[in-house]
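**Q** Could you work out the structure for the sequence below:
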Amino acid sequence: MKNFQEQNNKRSNAQSSSLNRRGYGYLYILFIAVLIISLLTLISTAYAGESSFGALVDSLNSVNIVYFDYGKSELKPEAYRLLDDLSLEMKSDLAHTLYITGYTDDQGSENFNDDLSLKRANSVKQYLISTGIPAENLVVSGRGENEPAIDNSTEENRAKNRRVVFSFSNSAVKNGKNAIDKFPGLRFYAEATLKNQYANSIFRVNSREEITADLSLRDSAGQPVDSLKAEDIAAMLRWETSGVVDSTEGQPRLIPINDKKKVAFTLTMDYSGSMYGDDTGNRKLNPTEKVLAMEGSVKLFIDLLGNNMFGKIIKFGSQVLASLRFTKSKSVLYGELQKNSMPLGGTALYRSIYNGLMDTTYQSNPTVVKTVIAFTDGMENSSGNITLDSIYRRSSLSNTKVFTVGLFSDVGSYRPTLPELSRRKADMLSIAQNTGGFFYQANSPEDLKQIYANILDQVLKSYFVSIVWNSSKLPPKGTLVKAELKINVKGTTRVLYKNYIME
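**A** Modelled structure (predicted):
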């Protein structure tokens, strides 16, 4: 009997111990479940803004056009519902900038159509402002009869070209635009869409009486304009004193930069994992079509370098490899290009550009034009404390333009979302805009050779502009002034402007 009781007590204790362990197990599982749910809630909250922006971009991708009657800039009744929906979505995330671009058909003069297209874009902007969207979130431009959606051969087709189109950027472009007025010595600013940009410049204040700029121009086909004359430029300086607006004209002097001037190029090359369609860090991957196209384009660029041109190559992935100094030797550049040093990993885009801008070899030599050509297929994610502002400052200090090239047709299993593609383009556009260069988007690897050739042509066909103001009409030291250049490019006027403090 005693043995039976002892055995029964043991079974009872064992069952109790088992129940306790099982109870603790249930509590542990419950704790983990609550923790996971909390984390998922936190993550979904953190990305709610981005998700809503993604939905907005998706909706704009399918219906992103407002149409207008012939010769009119007034909104049609059917436009209001689209704009109301757009306004409602934008209010959920005001970190993004909406680019509003107006167009016309080919009826009427070019100047009339340029003006009409801008009026149409402003009609959309003013309505969105009336619904509560801040003006600083809206950027308008008019493209006139350029870039028709369809040929103008019939009235039905022309009706489709009388339109306003929307495109989004993220806050990188907005911050980049505002950054222009943060730092002295940055470029003139001209409004542009993600697709095209026609004039850009690095800007310097030499004295009270003179400002200078390295000016690059291209036409609607993206080709350099090399027929500019001093009489095609009108310069005006404006300011306000005690509520009274005043101004004075400037005398422009134009010097073409041709192949007789020394040019130093830094080419940054993206060897991150996405270039191989693989983010695992596998260093035995074979070169993809994108890698081969990038290398082939850089080789062609080296082939085209003239006697007065210097170059160097910077390769990057998550790390940025040390580069040689500038060299005129094509064989040395070919050797750097062929080195089997593949960084892989993430994309240290900002740091690679910053390192290219840090080279001070020709900083004190005004006869050397310096340019960085930055290529990537992805988006910045590995540069640590290097920011867009860091790039803008260094570009200003080193007097170096940055041309950016984006190839966003991914390989492998990864496919970027539409909002991510928008951010990639906005990043590259912002860098180019704020450093005096241009952004080129390659739709396929085959486009790269032509783009690199165009950039070389663009640099060699740029201009040095000096504007001298009438010293007797200038405002007192410390006055905020606005310098404005109106440039007539093949019958179309482009405007560049820059605010600065009078010395």
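**Q** Only C-alpha atoms from now on, for both contacts and neighbour counts.
**A** Fine.
**Q** could you list every residue that touches Lys370?
**A** Lys370 makes contacts with Val263, Ala264, Phe265, Tyr362, Asn399, Thr400, Lys401, as judged by CA atoms under 8 Å, 6 or more residues apart in numbering.
**Q** Name the member of these with the most neighbours.
**A** Among the contacts of Lys370, the one with the most neighbours (other CA atoms under 10 Å) is Lys401, at 30 neighbours.
**Q** Going by distance to Leu42, which of the contacts of Lys370 wins?
**A** Among the contacts of Lys370, Lys401 lies closest to Leu42 (CA to CA), at 41.7 Å.
**Q** So which of the contacts of Lys370 is the closest to Val468?
**A** Asn399 (20.3 Å).
**Q** Tell me which residues touch that closest one, please.
**A** Asn399 neighbours (CA under 8 Å, 6+ apart): Ile202, Gln363, Lys370.
**Q** Spatially central residue in the protein, please.
**A** Taking CA atoms, centre = their mean, the centroid of the chain lies closest to Leu429, which sits 1.6 Å from it.
**Q** would TSV of the contacts of Asn399 with secondary structure and distance to Ser227 be doable?
**A** Shown next, in TSV, are the contacts of Asn399 (DSSP: H, G, I helix; E, B strand; the rest coil; distance: CA to CA, whole Å):
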residue	secondary structure	distance to Ser227
Ile202	strand	20
Gln363	coil	29
Lys370	strand	22
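**Q** one step back: and the residue nearest to the centre of the chain, how far from Phe301?
**A** Distance of Leu429 to Phe301, given as CA to CA, to the nearest Å: 22 Å.
**Q** And for Asn8?
**A** Using CA to CA, we find Asn8 at a distance of 89 Å from Phe301.
**Q** what about those two, which has more around it?
**A** Set Asn8 next to Phe301 and count neighbours by other CA under 10 Å: Phe301 wins out with 20 against 12.
**Q** Now do the SS call for that one.
**A** Assigned by DSSP: H, G, I helix; E, B strand; the rest coil, the conformation of Phe301 is helix.
**Q** contacting residues around it?
**A** Taking CA under 8 Å, 6+ apart as the test, what Phe301 contacts is Lys449, Tyr452, Ala453, Leu456.
**Q** Would you do the same for the sequence below? I want to compare the two.
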Amino acid sequence: MFFVFAGCSDEDNPVIQNGVTSINANGSLIQVDRTHMQGTMFVTDQNNSPVTDITSSNVTATLSWVSDGSVTGTVNVQPGSTSGKKIAAATTMDYSGSMQNDQIICMENGVKAYITSMQTGDITEIIKFDDNVIVAQTFTDDKTLLNIAVDSNYSLGGSTALYQSIYQGTNDAYLQNVNQYIRCVIAFTDGGENASSVTRDDMITNALTKGIPVYTIGLLDFYSGTIGSPGLDMKNIADTTGGFYFRIPPDTCSGLSQIYNTINNQLNGAYTIEITWPSANLPPSGTAVTALVTITYNNLTASFQKQYIIQ
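**A** Just a heads-up that it's a prediction; the model follows:
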């Protein structure tokens, strides 16, 4: 099964409303059946804060395929809070040998900040990894247990099984009830993958198939768009699966707490999205199609898309 996700924005004609001068969008979608898709949608402003007043009237969805065919779907968007959904986040923590002690402290403080900001009913899982992947605490809403897990000491310090940790988090998040939770993975690392037992393609396909967006945080001196660089890899993982990428330099790692709080705010400002395609005009089963979701907010436009094989 083939998937591609991409998110983008267009601010050629910005109009300021509630202080919003630009928007970005991304999200995860899964095919429920031939005529229905559902998932999670994130819309943020220039400060990475959630835009919280998006309605179905702001969102359009188009399905297209290579024979120049296309249809427009009916979209239903609801804030996750309105639908009663809580947050289920699998949080991965890097304890590979390249992580210095002060950086580990920053990472742990950042995750603790996320735990503190959890709302009633939210659940979190703690995953620690080097070349081994350890579930230090399964999903729970007990903040005491979560903080104990963050402080737990394992004999780690080897290589970096980043993909394996995301794969584990995706599988565990997927087991949480989709009708009760907005599910995601929050993945942290200070460097590149070099130890996983699953491939990058397998990790991404798993996230896309299960509809689990992956937020990524890179503790990196600079962002490089060079193919094979850790920064580009982390950004692509987030862009492709429906999350967002954050970078922070090691010498300012104390700012990680703010990044984790920002992610928490974005998750709490997420939307559930359902799309219905007109059955009479769809292409044959087995056709490669592209679903494009476009958000328009007072002359500001952002979009994301998913390519998949229609049932």
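**Q** still on that earlier bit, shared with the second structure, which of the contacts of Lys370 of the first structure?
**A** Counting by both residues aligned by TM-score structural alignment, their matches' CA atoms under 8 Å, the second structure reproduces these contacts from the contacts of Lys370 of the first structure: Val263, Ala264, Phe265, Thr400, Lys401.
**Q** Now, those that are in strands?
**A** Counting by DSSP state E, the part of these found in strands is Val263, Ala264, Phe265, Thr400, Lys401.
**Q** Which member of those residues is positioned nearest Val164 of the first structure?
**A** Out of these, the member with the shortest distance to Val164 of the first structure (by CA to CA) is Lys401, at 31.5 Å.
**Q** residues touching the alignment partner in the second structure of that closest one, list them.
**A** The alignment partner of Lys401 of the first structure in the second structure, by TM-score structural alignment, is Pro213. By CA under 8 Å, 6+ apart, the residues touching Pro213 of the second structure are Gly27, Ser28, Arg183, Cys184, Val185, Ala207, Ala238, Thr241, Gly242, Gly243.
**Q** so the first one touches Met41, yeah?
**A** Yes - between Gly27 of the second structure and Met41 there is a contact under CA atoms under 8 Å: 4.2 Å.
**Q** okay, these two: which has more neighbours?
**A** More crowded of Gly27 of the second structure and Met41, by other CA under 10 Å: Gly27, with 32 against 27.
**Q** how about that one, what's its partner in the first structure?
**A** Looking across to the first structure (by TM-score structural alignment), Gly27 of the second structure lines up with Ser201.
**Q** Return the distance of its match relative to Ser462 of the first structure.
**A** Ser201 of the first structure is 9 Å from Ser462 of the first structure, by CA to CA.
**Q** what residues do these two have in common as contacts?
**A** When contacts are counted by CA under 8 Å, 6+ apart, Ser201 of the first structure and Ser462 are jointly contacted by Asp214, Leu215, Ser216.
**Q** overlap between the contacts of Pro213 of the second structure and the first structure?
**A** The contacts of Pro213 of the second structure retained in the first structure, by both residues aligned by TM-score structural alignment, their matches' CA under 8 Å: Ser28, Arg183, Cys184, Val185, Ala207, Ala238, Thr241, Gly242, Gly243.
**Q** which pair in those residues spans the largest distance?
**A** Most distant of these, by CA to CA, are Arg183 and Ala238, 14.2 Å apart.
**Q** mind listing what Asp142 of the second structure touches?
**A** By CA under 8 Å, 6+ apart, the contact list for Asp142 of the second structure reads Ile123.
**Q** That one maps to what in the first structure?
**A** By TM-score structural alignment, Asp142 of the second structure lines up with Ser329.
**Q** how much space between that match and Lys370 of the first structure?
**A** Distance of Ser329 of the first structure to Lys370 of the first structure, given as CA to CA: 17 Å.
**Q** three-state assignment of Cys184 of the second structure?
**A** Three-state assignment for Cys184 of the second structure (three-state DSSP): strand.
**Q** Could you verify my assumption that Gln433 of the first structure touches Ala199?
**A** No - assessed by CA under 8 Å, Gln433 of the first structure is found out of contact with Ala199, at 9.6 Å.
**Q** Looking at the two, which one has more neighbours?
**A** Neighbour count, other CA under 10 Å: between Gln433 of the first structure and Ala199, Gln433 has more, with 32 against 26.
**Q** Skipping adjacent residues, who's closest to the counterpart of the more buried one in the second structure in space?
**A** By TM-score structural alignment, Gln433 of the first structure lines up with Asp239 in the second structure. Leaving aside its sequence neighbours, Asp239 of the second structure sits nearest to Ala6 (CA to CA, 6 or more residues apart in numbering; 5.6 Å).
**Q** What lines up with that neighbour in the first structure?
**A** Counting by TM-score structural alignment, Ala6 of the second structure corresponds to Tyr189 in the first structure.
**Q** Which parts of the stretch 151-300 of the first structure are helices?
**A** Remark: helices assigned in the stretch 151-300 of the first structure by DSSP state H, counting those that start in this stretch are 155-161, 171-179, 289-304.
**Q** Where in the second structure does the second one align, residue-wise?
**A** Correspondence between helix 171-179 of the first structure and the second structure is not established for any residue, with TM-score structural alignment as the criterion.
**Q** buried ones in that helix?
**A** Neighbour counts over helix 171-179 of the first structure (16 or more other CA atoms under 10 Å) mark Ser171, Ala172, Val173, Lys174, Gly176, Lys177, Ala179 as buried.
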